[in-house]
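Q: Here's a sequence, model it:
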Amino acid sequence: MRRLRPAPVAPILAVSLIMLAACSESGGGADRELTVWIMGDSSAHFQELVRPFTDRTGIGVDTVAIPWDSADQKLTTAVASGRGPDVLQIGLSKARVIAGSGALLELDEETLKGHANLTARNFLGGLPAADGKAGGKAVSVPWVSDTRVLFYRTDVLAAKGITRPPETWDQVRADARLLASRGAGAFGYFIPQWDSALPVIMTWAMGGHIVNADGEIAFDTPAFRKAVDLYTGMYADRSVPADTDFDQVQGFVSGVTPMLVSGPYLAGAIASAAPELAGKWAIALTPGDVTRTSLLAGSNLGVWGTTDDRDGALRLLDYLADPRTQLTWYRLDGQLPAARSALGEVRRSPDPAAKVYSKQLDDARPLPQVPNWDGETGKALLDTLNAIVLTGANRDTALRGLYAATDGTPAR
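A: Purely as a prediction, here's the structure:
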């Protein structure tokens, strides 16, 4: 799922790489090995990231890539069996469920002693604090921050006379209709049918919320219904593909779907798949009719409670939380740092994409903090929308079912 190499992050990135190399001790094979689960389709970049750690400590790292669509099953099985990795990446939308399972090591003050990079002051403020805790006890630390922006093919849009990225969702829909008129097999926009954040972002864009004043889920609002009309309307326009197996990267690279909203990781995937497209695509703030608020997301890292190498796992977490390491990860994989000082360097970068990400982070909020967004509330939302656009379910009947299933769910 990921890849672009954004332009180097100011001079500090080069300095950081030199410092990491300098602090790496020469040394051969690993004396012991940690197993790490990283979410995504490839472990190659992460293995490159941790090579200096192994050189310096003698601790090997066996990285296992877990596709995001398999993460729930993999984590559920691990919790049930009690057998997991030494270290694992946890998406924030899943973090409360994993934290509450009791499977992770508590990261209390005594446990973190001597690991200065793992203190709370090292990390970006605003990431959902409750997601990394179980019963008030910290069990994970931030790894990457994330937001969503508009990706668009400048060359494809220009060929249809569109010289600026759309700033509102009405403009997105109109531009998508125009782009879909290019001929058979062409579309204007891509809606990931697995992405429950998009309809929430659309609701925010309409000036609404899906959490009421009592801190409960409440989809039954005018703003949400406007978002539903937008979402389903683009299918009705035939501006988006209905294929459930559609590949967003290849669709963007081929120009079949020249616009979509996604995170910084997509930039890496585009550049890796099609470096020849450099200069033919760009990013912009998420569209908005009332606001341009986008998603604040990311991933945490945790240590499996029954690890045989607690010391090694904590040393690896400390290395990954180091701002220099996080800047290297941004260069390698395009994912934004969670370390405060590292994100500050990204913000000061001359890279135009970094400036867009930084500006969007200033107007971003997390998904509602329900106990299991992906498995319950978010799933109900996607099931409802997909039923309408893919199977022809009655809009109003389907929405009433969504309201009945989710309204009143605690979201704080």
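
Q: Every contact and neighbour count from this point should use C-alpha atoms.
A: Fine.

Q: Could you look up the SS state of residue 288?
A: Classification of residue 288 using DSSP: H, G, I helix; E, B strand; the rest coil returns coil.

Q: Please look at it and residue 205 and confirm they touch.
A: Yes. When contacts are counted by Cα atoms under 8 Å, residue 288 is listed as touching residue 205 (4.4 Å).

Q: Identify the contacts common to these two.
A: Common neighbours of residue 288 and residue 205 are not found (criterion: Cα atoms under 8 Å, 6 or more residues apart in numbering).

Q: At which residues are the strands of the stretch 301-412 of the chain located?
A: Secondary structure of the stretch 301-412 of the chain (DSSP state E, counting those that start in this stretch): strands at 336-337, 364-365.

Q: What are the contacting residues of the last one?
A: Where contact means Cα under 8 Å, 6+ apart, the residues beyond strand 364-365 that reach it are 147, 293, 294, 295, 296, 297.

Q: Looking at those residues, which are in strands?
A: When DSSP state E is applied, these are split such that 294, 295, 297 fall in strands.

Q: Quick check on those: which are buried?
A: Buried by 16 or more other Cα atoms under 10 Å: 294, 295, 297, out of the ones in strands among the contacts of strand 364-365.

Q: The last one and residue 232, how far apart?
A: Between residue 297 and residue 232 the computed distance is 25 Å (Cα to Cα, to the nearest Å).

Q: The second one now?
A: To residue 232, residue 295 is 21 Å away according to Cα to Cα.

Q: The first one too?
A: Distance check for residue 294 against residue 232: by Cα to Cα, it reads 20 Å.

Q: about what we covered before: out of the buried ones among the ones in strands among the contacts of strand 364-365, who's nearest residue 351?
A: For those, the closest approach to residue 351 (Cα to Cα) belongs to residue 294, at 20.6 Å.

Q: next up, for comparison:
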Amino acid sequence: MPLRTRAVTTATTATVAAAVVALLAACGGDGGDAGSKKVLTYWASQQSPSVQQDKAILEPELRRFTQQTGIEVKLEVIPFTELLNKILTATTSGRGPDVLNIGNTWTPSLQASGALVDWDAAMMDKLGGSGRFEPAALATTGAEGTPPAAVPLYNKVYQLYYNKKLFAAAGVTSPPATWDEFVDVGKKLTKDTNGDGKPDQWGLSLRGQASTNAAHYAFILGSARGAVFFKDGKPTFDSPEAAAGIEQYLSWMGEDKIVNPSDAENADWANVYEAFAGDKAGMILAQTLGKTLHDYKLTSNDYGVAPMPRSSSGTGADVASFVGGTNVAVFKGTENLDGAVNLVKFLTSASEQSTLNAAYGTIPAVKDARGAAFDSAEMKIARDTIASRAIPMPRVPQETQFETLLGKDVVNWLSSTATGRQPSATDISAALAAAAGKVSAGG
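A: All right, here's what the predicted structure looks like:
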């Protein structure tokens, strides 16, 4: 999924597939000088807290590209909440950019529309070969068994962030390594600090209203239990393992009582960060976010970073995260394919990967990116996670529909849990079966 944590508008597979019309017409330029082939239009996704900050990061780099190639780049930075719908509109209208960023979990669905240029072996050789890229990141670039439809650009993975002050006060000397330890630590951190008989400090804070994050947690926890969400292109996410993963997530607020019930209404990550920075929550499970915590005046003296916990039983799969991030793609309708490929080559070069990922606090998609920014404890854990404990979300055209349906269900279940009505495993399984039926039907 997208890099900065935010709600993402998604679309059904049917909607995406409908976008196939007019794709071979001239999509490139969108106002650029396509005739001279000296102007490329680039839709960049908003990666930082503001569009203006993204422009300040990207514009100097794109000027360097122009100096090297003579090709001007017309930059538009688009918030992730608007990006997918804007892409779908472009594919149906025949007017779009030459190069664009896409949330990596959208890639199989957009690939199915026929809107994107394939990156076969010959194309990847123009970037130095597929071996330059982290395998887990490369796995997000298209449906299984197909050539990539995009190229990895920025990546993130889930990690555990913990409040050092609250850990010390609770006598916790190290971050939890297993999910059982995670709950035990969460209970030690959940306290009534003002004497009114109710907890006002909690073990964990959640962004409960975010359907994207809800789908991520369900996928990670279910996968760690051995769940397979699609098999041979068909939905299988109504398995007992998938239901158990969701039940585990809901139990943190319900049965385990380590999450403030009011977190079910959190629609913005700011609420989570404020609780963490204000010593009201001891832990966060989030995608790589050191840059964001620094915005809240926190330093490594205030918080620590650890890998996501492992299964306590030792069974299932050792999955710590899905591979989150942003890919870069080329529209088939570009009138300057060579220039577009050169821009992708520039953005994925070792030097630009080092510069841009350092600026955004994200994980380089290529193995040869170097720099002091990637030597921190947080980044070392992140790079180890993406190399050995992260898997892509389902690589199927129905992914956006799957993620939308699953996320909405989990959000609703968390709201019920907040009122003391945590759904049973039977209820969860029945609803998952209904959602799987909708995905199968394409509705």
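
Q: Overlay them and tell me the TM-score.
A: With the length set by TM-score structural alignment, normalised by the length of structure 1, the two chains reach a TM-score of 0.78; 375 aligned residues with a Cα RMSD of 3.3 Å.

Q: Let me have the ones in strands among the contacts of strand 364-365 of structure 1 in TSV, extended by distance to residue 307 of structure 1.
A: Conversion of those to TSV gives the following (distance: Cα to Cα, whole Å):
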residue	distance to residue 307 of structure 1
294	37
295	33
297	27
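
Q: Identify, from those residues, the entry nearest to residue 195 of structure 1.
A: residue 295 (11.7 Å).

Q: how about the helices in the stretch 51-200 of structure 2?
A: 51-69, 80-93, 107-112, 121-125, 135-138, 164-169, 179-189 (DSSP state H, counting those that start in this stretch).

Q: no wait, the stretch 301-412 of structure 1
A: If DSSP H, counting those that start in this stretch is used as the criterion, the helices of the stretch 301-412 of structure 1 fall at 310-321, 323-333, 340-347, 352-361, 378-391, 395-406.

Q: Out of the ones you listed, which is closest to residue 283 of structure 1?
A: Residue 283 of structure 1 lies closest to helix 352-361 among the helices of the stretch 301-412 of structure 1, at 6.6 Å (Cα to Cα).

Q: Contacts for that closest one, please.
A: By Cα under 8 Å, 6+ apart, the residues outside helix 352-361 of structure 1 that reach it are 6, 146-149, 264, 282-286, 293-294, 296, 346-349.

Q: Look up how far residue 357 of structure 2 lies from residue 378 of structure 2.
A: 14 Å.

Q: re earlier: most packed of the strands of the stretch 301-412 of structure 1?
A: Most buried of the strands of the stretch 301-412 of structure 1 by mean neighbour count (mean count of other Cα atoms under 10 Å) is strand 336-337; its value is a mean of 28.

Q: Next, the mean deviation of that strand compared to structure 2.
A: Compared with structure 2 after the fit, strand 336-337 of structure 1 shows a mean deviation of 1.3 Å (mean Cα distance after the TM-score superposition for structure 1).

Q: start and end residues in structure 2 for that strand, please.
A: The alignment of strand 336-337 of structure 1 onto structure 2 (TM-score structural alignment) spans residues 363-364.

Q: ok, which stretches of the stretch 151-300 of structure 1 are strands?
A: 259-262, 282-284, 294-295, 297-303.

Q: Could you point out which of these sits nearest residue 197 of structure 1?
A: Here strand 294-295 is closest among the strands of the stretch 151-300 of structure 1 (Cα to Cα), at 7.3 Å.

Q: same for that closest one, what does it pack against?
A: helix 197-205, strand 364-365 (3 or more Cα pairs under 8 Å, 6 or more residues apart in numbering; DSSP states H and E).

Q: In structure 2, what stretch matches it?
A: Using TM-score structural alignment, strand 294-295 of structure 1 lines up with residues 320-321 of structure 2.

Q: With stretch 77-97 of structure 1 instead?
A: Stretch 77-97 of structure 1 maps onto residues 89-109 of structure 2, going by TM-score structural alignment.

Q: that older thread, what's the farthest-apart pair in the contacts of strand 364-365 of structure 1?
A: 293 and 297 (12.7 Å).

Q: Neighbours of the closest residue to residue 279 of structure 2 other than its chain neighbours, how many?
A: Of all residues not flanking residue 279 of structure 2 in the chain, residue 166 sits nearest, at 6.9 Å (Cα to Cα, 6 or more residues apart in numbering). For residue 166 of structure 2, the neighbour count with other Cα atoms under 10 Å is 24.

Q: Residue in structure 1 paired with residue 166 of structure 2?
A: Using TM-score structural alignment, residue 166 of structure 2 lines up with residue 156 in structure 1.

Q: go on, residue 188 of structure 2?
A: In structure 1, residue 188 of structure 2 lands on residue 178 (TM-score structural alignment).

Q: Look up how far residue 60 of structure 1 lies from that match.
A: Counting by Cα to Cα, the separation of residue 178 of structure 1 from residue 60 of structure 1 is 53 Å.

Q: And those two? Which one has more around it.
A: residue 60 (20 against 17).

Q: my read: the more buried one touches residue 32, true?
A: Yes. Residue 60 of structure 1 lies in contact with residue 32 (Cα under 8 Å); the separation is 5.8 Å.

Q: Give me the nearest residue to residue 147 of structure 2, chain neighbours excluded.
A: Using Cα to Cα, 6+ apart, the nearest residue to residue 147 of structure 2 is residue 120, at 5.3 Å.
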